[in-house]
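Visitor: Sequence first, then the predicted structure, then my questions.
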Amino acid sequence: MTARVQLAPLDEESLEPLLSVAAAEAQPEEVMPPVSAPAGWSQARREAFRVFHRLHFGGLGGPTRTQMYAVVVAGAVVGMIRLCHRDEPGDMETGLWLGRSARGQGIGRAALRELLFEAARHGAHAVHATTTSGNTAALALLRDCGARLRSDDGLVHAEIRLPH
């Protein structure tokens, strides 16, 4: 049985634990946009990670219209999930990553289900996600949460319709 998964809005207090998980259990390209910095988790890349995530501290009503959440299990940050507005009213987008030690335990599924509840609470009628055709774990998670999938040039676009 998976421990209780909580979503905590990402803030200064949870940013360093999130960076620690990222650096210890993920590759930079799995958890942040590409940056010009030395390979691996260099100091420059760590600082870019901080800057990128701080840009989204304003939440859904802020300039980036994005709320990032630390995924927390048993009091420990194990990854991140985000929710952001899209241009179409009622449409939102999500993305998720977990440290290697948290994968394969149902934590991603629980986090996505919590996020879908949050999206509905904020008036969304659909949540979208994009992944690669080779990311079988993400595809299984999206299918399990009711996503309709559409392939396009190596990418898979998912749409999860939310109840009214």
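Guide: Perfect, I can see it now.
Visitor: only C-alpha atoms for contact and neighbour calcs from this point on.
Guide: Will do.
Visitor: Which parts of the protein are strands?
Guide: With DSSP state E as the criterion, the chain has strands at 5-9, 66-73, 76-85, 91-98, 126-132, 148-152, 155-161.
Visitor: Just tell me which of these ends up closest to Arg54.
Guide: Closest of the strands of the chain to Arg54 is strand 66-73, at 9.7 Å (criterion: CA to CA).
Visitor: quick one: contacts of the closest one?
Guide: 3-10, 14, 18, 53, 56-60, 77-85, 111 (CA atoms under 8 Å, 6 or more residues apart in numbering).
Visitor: How about that strand, which residues are buried there?
Guide: Across strand 66-73, burial judged by 16 or more other CA atoms under 10 Å covers 66-73.
Visitor: now the angle from it to strand 5-9?
Guide: 140 degrees (axes from the mean of the first three to the mean of the last three CA atoms, to 10 degrees).
Visitor: and strand 66-73, how far from the chain's centre?
Guide: 7 Å (CA atoms, centre = their mean, to the nearest Å).
Visitor: here comes the other one, which I'd like you to weigh against the first:
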Amino acid sequence: MVGRVQLRQVDEEGLEELLAVAVEDAEPEEVMPPVTGPPGWTLARQEAFRNWHRARRDGLVGPLHESTFAVTYDGKTVGSARLALRGTHGVLETGMWLARSWRGQGVGTAALRLLLQEAAGAGARSVVADTEVHNAAALASLRRNGATLSASQDTGAVHAEFVLPASPSTASP
């Protein structure tokens, strides 16, 4: 499956493909931060989606220290993933969404594996992710990729952490 799943930096053309997938096969609250206004994919919400991704184009070295990728399967855009620098040097946070019709097929697990490779290549020491106890697909993907999980009994939140191997350029002598 991994060979068929790829990550592609979101450029302007890819952004329109990603938005089309989101509008067709996902709800706004699944794929972007909240936007005030009526529910659904309004023109304002679509523009907010574009602006959110455009603001992250400079990647981890940019002012937001965040990079977004289109998740593709055999060249078809099926979702989005991100990596973001969080506080401590060497810690990246990841998040992902897939179009509903692509969930449960192993695409998320393969995409997460690729994100972890991206993070290691960027010199990260660890990658963290947050989800909920009811998100069985995310939990399975996190486990399959070797995350250490800790759940809050009070809130249902689950925190995942991946410790990455040190690259030769970042390893201690």
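Guide: Everything's here; your move. Not measured: the values here are computed from a predicted model.
Visitor: follow-up on the earlier one: which entries within the contacts of strand 66-73 of the first structure meet the buried criterion?
Guide: For the contacts of strand 66-73 of the first structure, buried by 16+ other CA under 10 Å: 5-7, 9-10, 14, 18, 53, 56-60, 77-85, 111.
Visitor: Please report the distance of the residue located most distally from the centre of the first structure from Gln27 of the first structure.
Guide: Centroid-distance maximum for the first structure: Pro38 at 24.4 Å, with CA atoms, centre = their mean. Separation of Pro38 of the first structure from Gln27 of the first structure (CA to CA, to the nearest Å) stands at 13 Å.
Visitor: and the buried residues of strand 66-73 of the first structure as JSON lines, adding distance to Gly95 of the first structure?
Guide: Putting the buried residues of strand 66-73 of the first structure into JSON lines (distance: CA to CA, whole Å) gives the following:
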{"residue": "Thr66", "distance to Gly95 of the first structure": "11"}
{"residue": "Gln67", "distance to Gly95 of the first structure": "11"}
{"residue": "Met68", "distance to Gly95 of the first structure": "9"}
{"residue": "Tyr69", "distance to Gly95 of the first structure": "11"}
{"residue": "Ala70", "distance to Gly95 of the first structure": "12"}
{"residue": "Val71", "distance to Gly95 of the first structure": "12"}
{"residue": "Val72", "distance to Gly95 of the first structure": "16"}
{"residue": "Val73", "distance to Gly95 of the first structure": "18"}
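Visitor: Closest to Asp91 of the first structure out of these?
Guide: Checking the buried residues of strand 66-73 of the first structure against Asp91 of the first structure by CA to CA gives Thr66 as the nearest, at 12.6 Å.
Visitor: Could you double-check that His62 of the first structure lies in contact with His56?
Guide: Small correction: residue 62 of the first structure is Gly, not His. Yes. Between Gly62 of the first structure and His56 a contact is recorded at 7.5 Å, counting by CA atoms under 8 Å.
Visitor: quick one, what contacts the nearest residue to Arg86 of the first structure once chain neighbours are set aside?
Guide: Spatially, and ignoring its direct neighbours in sequence, Arg86 of the first structure is nearest to Met92 (5.2 Å; CA to CA, 6 or more residues apart in numbering). Met92 of the first structure is in contact with 83-86, 119, 124, 126-128, counting by CA under 8 Å, 6+ apart.
Visitor: same thing but 7 Å
Guide: By CA atoms under 7 Å, 6 or more residues apart in numbering, the contact list for Met92 of the first structure reads 83-86, 124, 126-128.
Visitor: Could I get those in TSV, plus columns for distance to Ile160 of the first structure?
Guide: Output for the contacts of Met92 of the first structure, formatted as TSV (distance: CA to CA, whole Å):
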residue	distance to Ile160 of the first structure
Leu83	13
Cys84	14
His85	14
Arg86	14
Ala124	10
Ala126	5
Val127	5
His128	6
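Visitor: and of these, the nearest to Arg161 of the first structure?
Guide: Arg161 of the first structure has its nearest neighbour among the contacts of Met92 of the first structure in Ala126, at 4.4 Å by CA to CA.
Visitor: Surely that closest one and Arg161 touch.
Guide: Yes. The pair Ala126 of the first structure / Arg161 is scored as a contact, 4.4 Å apart, by CA atoms under 7 Å.
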